[in-house]
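Student: One predicted model, sequence on top.
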Amino acid sequence: MQKLTQQCLFATSLLALSSVAQAEDAGSQDSYQHQQSVMYFSVGSIGIDKTVAFFEGIGDSATSIRFGYEDQTGNFVWGVGVSGLLYDDEEKFSQQVENSWSGKQSSESSDADAFGVYGEIGYRHAFNETISATFMGGYDFTITSERGISNCSNCYSEDIDVSAGLYVAPRLDIQFNESFLMQLSYQNYLSGDLSSGLMVTFGYSYY
């Protein structure tokens, strides 16, 4: 029920933002409206539902990494990218492996991580040429989430049942010059097993 309420609030927020965007005096914003595309890298920490984390043998937070593309036209912003989670694995295992080239055998420890894709849309309000605030909403789809030996074929692996989902992400944008920017965002998941966390983004923008 709580997540359903959050989703309703999310939808209401988007409608409200759309109304605000139409009602704003366009003349007062023309100085700062522009078109740009951004390639970026984000890193931060995301919380995981404590019950899910306990049963899956991982910590209740994970390092979140994103590589993405974002496009802005006027105040409208959309983006797509790939996402990754590096879990704090509490149930590591080791396995004897053999190098396929040298034939050398060694004992390797497992890693726990996840990989996914996401898409998002939002609204940006520029205060001046340097500072702006953006409200984004999107969906993060988990493709794989597992514990296993990296770069190893036919090795043992275990699925880690952690899903992402719908999220909102208000943020502060800082444009240092025409090419480089930084973003500070708070990401709050409204569905799935992730909760919330802080992200910092470094990007390269072009027009």
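Tutor: Received it, and whenever you're ready, just let me know what you need. Since this is a predicted model, take the numbers as computed values, not measurements.
Student: For the rest of this, base every contact and every neighbour count on C-alpha atoms.
Tutor: OK.
Student: in stretch 113-124, what counts as buried?
Tutor: Going by neighbour count (16 or more other C-alpha atoms under 10 Å), the buried part of stretch 113-124 is Asp113, Ala114, Phe115, Gly116, Val117, Tyr118, Gly119, Glu120, Ile121, Gly122, Tyr123, Arg124.
Student: Where does the last one fall, secondary structure wise?
Tutor: Remark: Arg124 resides in strand 111-126, with elements defined by DSSP states H and E.
Student: Could you point out the helix or strand that follows that strand?
Tutor: With elements assigned by DSSP H and E, the helix or strand that comes after strand 111-126 is strand 131-148.
Student: and here's the other structure:
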Amino acid sequence: MYKYKKLVLGLVLGAISTAAAAQEQVEEGAEYRGSWGISAEFINFNTDVATVNGIADSGIGLGGSYSGEKGLFNFTIGASLFYVDDKAEFSQRVQNSWTDDEYTEDSSIDAVSLYLDGGILYPLSEGVSLGMNVGYRYFDIDRSIANCSNCYSEEIQIESDTYLKPFARFTFNDRFSGTLAYFSYTGDKGAENSVQFEVNFNW
């Protein structure tokens, strides 16, 4: 499966490079369009990796992004915060720095992600476009006590990864559009796939 994913990734990158060379002149006069987005996302992790790390094999996220388009080409840069259920939480005595009161707190999973991708966006009609991007997603996930700077913590072994992102964009009006995207992670590093819906707006 890993070799297959690498082959697909190589083919997509090759197709994008070829299309970029072919379109270089015709896209010179294309108008640049930028938009901001707010997203909701459902992510799936490899079951074995999730079990070893003591977390649920899925999570939900909220995020924001900026996207740009010119001609057939587009890019997106974004960030997400995920809620992932902690299956191996621990407890620790902590002290309030203001009142010196001591109490017990349970751990939770902190999951942050940054991502960047680019590729081709092709209009099928006035209101619908289909795209294929390739990108890289950074994951920072750990088990820790919230708002405690010197408490014990554990790193969750979900590594940063490359991905393929087929997506559809639906134009609602001059200011608002929606994007439905599927992230297929290619490196077998813990994250398997995710589905994201984003509302995009510009002014």
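Tutor: That came through, no problem. Everything numeric in this text was worked out from a predicted model, so none of it was measured.
Student: Overlay the chains and give the TM-score.
Tutor: Overlay of the two chains. TM-score (TM-score structural alignment, normalised by the length of structure 2): 0.86; 199 aligned residues with a C-alpha RMSD of 2.3 Å.
Student: picking that back up, and which of the buried residues of stretch 113-124 of structure 1 is nearest to Gly165 of structure 1?
Tutor: Closest approach to Gly165 of structure 1 among the buried residues of stretch 113-124 of structure 1 (C-alpha to C-alpha): Tyr118, at 9.1 Å.
Student: So that closest one versus Gly137 of structure 1, what's the distance?
Tutor: In this structure, Tyr118 of structure 1 and Gly137 of structure 1 are 11 Å apart, going by C-alpha to C-alpha, to the nearest Å.
Student: what do you get for Gly192 of structure 1?
Tutor: 15 Å.
Student: Looking at those two, which is more packed in?
Tutor: Gly137 (22 against 18; other C-alpha atoms under 10 Å).
Student: so how many other residues sit close to Arg137 of structure 2?
Tutor: Arg137 of structure 2 has 19 neighbouring residues, counting by other C-alpha under 10 Å.
Student: Could you check which residue of structure 1 pairs with it?
Tutor: With TM-score structural alignment as the criterion, the equivalent of Arg137 of structure 2 in structure 1 is Asp140.
Student: which non-adjacent residue is nearest its match?
Tutor: Once flanking residues are discounted, Asp140 of structure 1 sits nearest to Tyr118: 4.3 Å by C-alpha to C-alpha, 6 or more residues apart in numbering.
Student: what about the helices in structure 2?
Tutor: 2-23, 47-53 (DSSP state H).
Student: center of structure 2, which residue is that?
Tutor: Structure 2 has Tyr115 as the residue nearest its centroid, 5.4 Å off, counting by C-alpha atoms, centre = their mean.
Student: Tell me which helix or strand Ser28 of structure 1 sits in.
Tutor: helix 26-29.
Student: So what touches that helix?
Tutor: Applying C-alpha atoms under 8 Å, 6 or more residues apart in numbering, the contact partners of helix 26-29 of structure 1 are Ala126.
Student: please redo it, this time with the cut-off set to 10 Å
Tutor: Helix 26-29 of structure 1 is contacted from outside by Gln33, Gly74, Asn75, His125, Ala126, Phe127, Asn128, using C-alpha atoms under 10 Å, 6 or more residues apart in numbering.
Student: do the same with stretch 142-155 of structure 2
Tutor: For stretch 142-155 of structure 2, contacts defined as C-alpha under 10 Å, 6+ apart pick out 53-55, 86, 88-97, 105-112, 140-141, 156-158.
Student: quick one, what contacts Asp140 of structure 2?
Tutor: Neighbours of Asp140 of structure 2 in contact, by C-alpha under 10 Å, 6+ apart: Leu81, Asp110, Ala111, Val112, Ser113, Leu114, Glu155, Ile156, Gln157, Ile158, Glu159, Ser160.
Student: Please disregard the earlier target; I meant Phe41 of structure 1.
Tutor: Neighbours of Phe41 of structure 1 in contact, by C-alpha under 10 Å, 6+ apart: Ile65, Arg66, Phe67, Gly68, Tyr69, Gly81, Met182, Val200, Thr201, Phe202, Gly203, Tyr204.
Student: separation between the nearest residue to the second one once chain neighbours are set aside and Glu129 of structure 1?
Tutor: Translated: Arg66 of structure 1. Spatial nearest neighbour of Arg66 of structure 1, chain neighbours left out: Ser83 (4.5 Å); criterion: C-alpha to C-alpha, 6+ apart. Going from Ser83 of structure 1 to Glu129 of structure 1 by C-alpha to C-alpha gives 29 Å.
Student: Neighbour count: the two, which is higher?
Tutor: Shown here are Ser83 of structure 1 and Glu129; by other C-alpha under 10 Å, Ser83 has more neighbours (21 against 14).
Student: which position in structure 2 aligns with the more buried one?
Tutor: Match for Ser83 of structure 1 (TM-score structural alignment): Ser80.
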